[in-house]
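1. need a structure here:
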Amino acid sequence: MVRAFFRTLVVAWCLGGATASLAGTVAGLYDAQYPVTEQSAQSLKQAAAAGLEEVFVRVSGRRDVREHPAIISALAAPEPFLTRYRYQRANSDQGEGLLVDMSFAPGQVNAVLQSAFLPVWSANRPEVIVWLVVDTAAGRNFVAAGADPRVEAELQAQAQRRGLALQFPLFDLVDAANLTTDQVWQMSIEDVKAASERYSPPYVLMGRASEFSTGQWVASWVLLSEDGYSRLDSQGQNSEEMLSPVVDLIADIQGRRYAAVAGGQRSGNTLIHIGGVDNFSEYAHLLSYMEGLAMVEHANAVWLDGAELVMELVLKDDVEKVRRYLALDGRLREVQNASGAITPMAVQSYYLWQGRK
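-> Prediction:
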């Protein structure tokens, strides 16, 4: 059984003063795998319900989403949400088993969440750089740089469960000069912050974990972000139980910050000025990009003058979430009205289109 606790410290901190943030695209948001004992309709229904519940949690960013009546109703009849499924054999510590690999309809999943006024979190999510040292019979090593590959694989599996964009350092000569396993083991926040500056990540996870001869794990974690830092201690009978609490903590924090709720209390319309849109192709791409954001219901250009335009956004949620996401993604960079652009309407903020990625 896992026992975990954390306390959030309100300490203002920006990673190395970096102005750029990184977003990663999480694949498979609407996919799930689940073990089954047989290829029957009943087994498929049970697997689909479990997989759909995982997808609802991953897309909403909320673990408690399953308690909502709309989610309970969907899980009672999950088959209409399936767009694809196939059975496959897979090997595990328990031997060969049978899995059903499933994909669920994004539109239907999002519609259920939105109709219940629950969050929807898009696939572009803030990257988390991981500095994790594990102490095993082989000694102390960084995960992804010589440590037990089982821990790395389990961490990636847990990240997929909640839809996190985890990244590991390069562990090249620069990293070796900037940070040692001993510094991470001592949980030196300043050293980890300094070593992470070259990556300019929105989030940094540092941790130390020990495996006992019984197979039990204990770990300590610090999550760093521009909002401050959070501490977490976890333990478990295996690496899965040890890792799942910290993954849940990160996903809960990010979900509250970036997931959009349709009909949020501060939703409405806002006007933004965008420069650097040099041709119709870029304009079409910009419009498609804006309307693809989970927190934007509709985007429409209401004023054009050369490479500059004013866009009206009909929002599903708080305008601040839009600003956070745009800063994270980097395709629209917020700027001052340095060009002295004059528009026939009052705009809330100014951006420069950085083009396609």
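
2. from now on I want contacts and neighbour counts done on CA atoms only, so please keep to that.
-> Noted.

3. quick one: the helices in the stretch 101-250 of the chain?
-> Taking DSSP state H, counting those that start in this stretch, the helices of the stretch 101-250 of the chain run over residues 106-115, 149-162, 173-178, 181-185, 189-196, 239-258.

4. count the neighbours of Val310 for me.
-> Burial of Val310 is recorded as 24 neighbouring residues (other CA atoms under 10 Å).

5. my guess is it meets Val277, correct?
-> No: counting by CA atoms under 8 Å, Val310 does not reach Val277; the two are 11.0 Å apart.

6. following up with a second sequence; could you model it the same way so I can compare the two?
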Amino acid sequence: MKSVEKLLLGAILSFLFVTNLAAVEVSGLNETEVIVADQSAGERNRALVDAFAEVLVKISGVDAIAESPEVAAELRGASRYLQQYRYRSDKVAAEDETQSAIEVLKMHVSFDQKAVERLLERIGRPVWGKNRPQAIVWLAVEEQGSRYLLDSQSESSWRALLQEAAAERGLPLILPAMDVEDQAKVHLMDVWANASEELILASQRYRADAILVARIYPTSAGSWASRWTLYANPKEEFMGQSWNAPLAQTDIVLGRGVHAAADMLAARFSVDGSIEFNEQIAISVLGINDLKQYAKVSAYLTSLDPIESVTAERVGGNSVIFKAVAKGGEDALRRAIALGKVLHERSYESMSLEADIEAEEAGLSQVSRLYYRLP
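-> Take a look at the predicted model:
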């Protein structure tokens, strides 16, 4: 019975993620804010190190990147990568909820993103580009003796903490509307019990690339516990991977869950900086019938993070063969293309002899080939 259920789950996931991918272009990966005591040079230099560490996490996709010796050495020279900084006053919530918000001074810092990416490549660490998978979060919370679901309009502090943790990693997260349509498909106990089939089907309307399911509840010791599961394309190794975040306070227990999910997604979709080769790849695209469609596909391929260069090598009928140079090779390029909705992959078995002849005529018969169609 379990094997049948697993096959069914895989089929549902395959339908959901192959037909409805909706990657998001994330901005501000090179920026962050840190709280400072004053505007002195010493405090500014200390804050720059903290800010640079946060930006390295966002751009690399590795939560613990600052712990590596080669990165620790670079942190001391954070000012070399600095673009600009500015100060602003802000108010943050007091630890004691009965007290008023506390006014603090924040330093907003921007670093040179291209320089940071070159640094990561030089020391052999991954680079997670701006095109990132979007995840919908089904989060059930138990507090003060009752349970509820977090939705996109929730005023709960958990929503603010979720957004803060996602921003720290540059991870696009959305919450369900929990409108009439959602309520007809998903109940609180579905999320609490991680009812995978119900949640996966209910998530289809949001066109997300991944589904993050979690429950958070208090312990008798006064801390918080949580259980997390990340669902993604069944071809990925983390399909249905679950974990417990260590016991902690509210912001930490939620942050740890989000950071773990970000680590898993980044490990799959980032470009490995330790891979030093660029591979030449032929990309055959069917369904290009006019100049507008050609421009759309060409611009899309150029925008992909692994692409170093791309040119049209052969145009004929309703197909175009592009020659691309991809950092990280065929696998990295295939994953990047899969995050968008622009192109649908065709299996090699569906290729005609004509496609092989076209590639040979374009001088690309000896390179890796990928086959797609424009819907």
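
7. coming back round to it: rebuild the helices of the stretch 101-250 of structure 1 as JSON lines, extending it with distance to Gly306 of structure 1 and mean neighbour count.
-> Formatted as JSON lines, the helices of the stretch 101-250 of structure 1 follow (distance: least, CA to CA, whole Å; neighbours: other CA atoms under 10 Å):
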{"stretch": "helix 106-115", "distance to Gly306 of structure 1": "36", "mean neighbour count": "16"}
{"stretch": "helix 149-162", "distance to Gly306 of structure 1": "43", "mean neighbour count": "18"}
{"stretch": "helix 173-178", "distance to Gly306 of structure 1": "45", "mean neighbour count": "12"}
{"stretch": "helix 181-185", "distance to Gly306 of structure 1": "52", "mean neighbour count": "17"}
{"stretch": "helix 189-196", "distance to Gly306 of structure 1": "40", "mean neighbour count": "17"}
{"stretch": "helix 239-258", "distance to Gly306 of structure 1": "32", "mean neighbour count": "20"}
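
8. now Ile281 of structure 2, what's its secondary structure?
-> strand (DSSP: H, G, I helix; E, B strand; the rest coil).

9. aligned partner of it in structure 1?
-> Matched by TM-score structural alignment, Ile281 of structure 2 corresponds to Thr270 in structure 1.

10. sticking with the nearest residue to that match once chain neighbours are set aside, tell me its helix or strand.
-> Distances taken as CA to CA, 6 or more residues apart in numbering place Leu313 nearest to Thr270 of structure 1, at 5.3 Å, with adjacent residues excluded. Taking DSSP states H and E as the criterion, Leu313 of structure 1 maps to strand 308-315.

11. run through the neighbouring helices and strands of that strand.
-> If contacts are counted by 3 or more CA pairs under 8 Å, 6 or more residues apart in numbering; DSSP states H and E, strand 308-315 of structure 1 sits against strand 269-275, strand 296-305.

12. surely the residue nearest to Thr270 of structure 1 and Leu287 touch.
-> No: in terms of CA under 8 Å, Leu313 of structure 1 does not count as a neighbour of Leu287; the distance is 10.5 Å.

13. shared neighbours of those two, which are they?
-> Common neighbours of Leu313 of structure 1 and Leu287, counting by CA atoms under 8 Å, 6 or more residues apart in numbering, are 299-300.

14. mind listing the strands in the stretch 51-200 of structure 1 by residue range?
-> 82-92, 95-104, 119-120, 124-136, 139-142, 165-167 (DSSP state E, counting those that start in this stretch).

15. what about the ones you listed, which gets the closest to Ala219 of structure 1?
-> strand 124-136 (8.8 Å; CA to CA).

16. against structure 2, where does that closest one fall?
-> Using TM-score structural alignment, strand 124-136 of structure 1 pairs with 131-143 in structure 2.

17. likewise for stretch 314-324 of structure 1?
-> The aligned range for stretch 314-324 of structure 1 is 325-335, by TM-score structural alignment.

18. contact partners of that stretch?
-> Residues contacting stretch 325-335 of structure 2 (CA under 8 Å, 6+ apart): 269-272, 275-281, 304, 306-310, 368, 370.

19. out of these, which are buried?
-> Among the contacts of stretch 325-335 of structure 2, those classed as buried by 16 or more other CA atoms under 10 Å are 269-272, 278-281, 304, 306-307, 310, 370.

20. in TSV, list the residues you listed along with distance to Val57 of structure 2.
-> Below are these laid out as TSV (distance: CA to CA, whole Å):
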residue	distance to Val57 of structure 2
Phe269	15
Ser270	12
Val271	14
Asp272	14
Asn278	24
Glu279	27
Gln280	30
Ile281	30
Leu304	21
Pro306	19
Ile307	22
Val310	29
Leu370	32
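
21. hmm, back to that, make TSV from the strands of the stretch 51-200 of structure 1 and add mean neighbour count to it.
-> What follows is those, written out as TSV (neighbours: other CA atoms under 10 Å):
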stretch	mean neighbour count
strand 82-92	12
strand 95-104	17
strand 119-120	28
strand 124-136	22
strand 139-142	18
strand 165-167	20
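
22. before we move on, back to that, closest to Ser89 of structure 2 out of the buried ones among the contacts of stretch 325-335 of structure 2?
-> Among these, and counting by CA to CA, the member closest to Ser89 of structure 2 is Ser270, at 35.0 Å.
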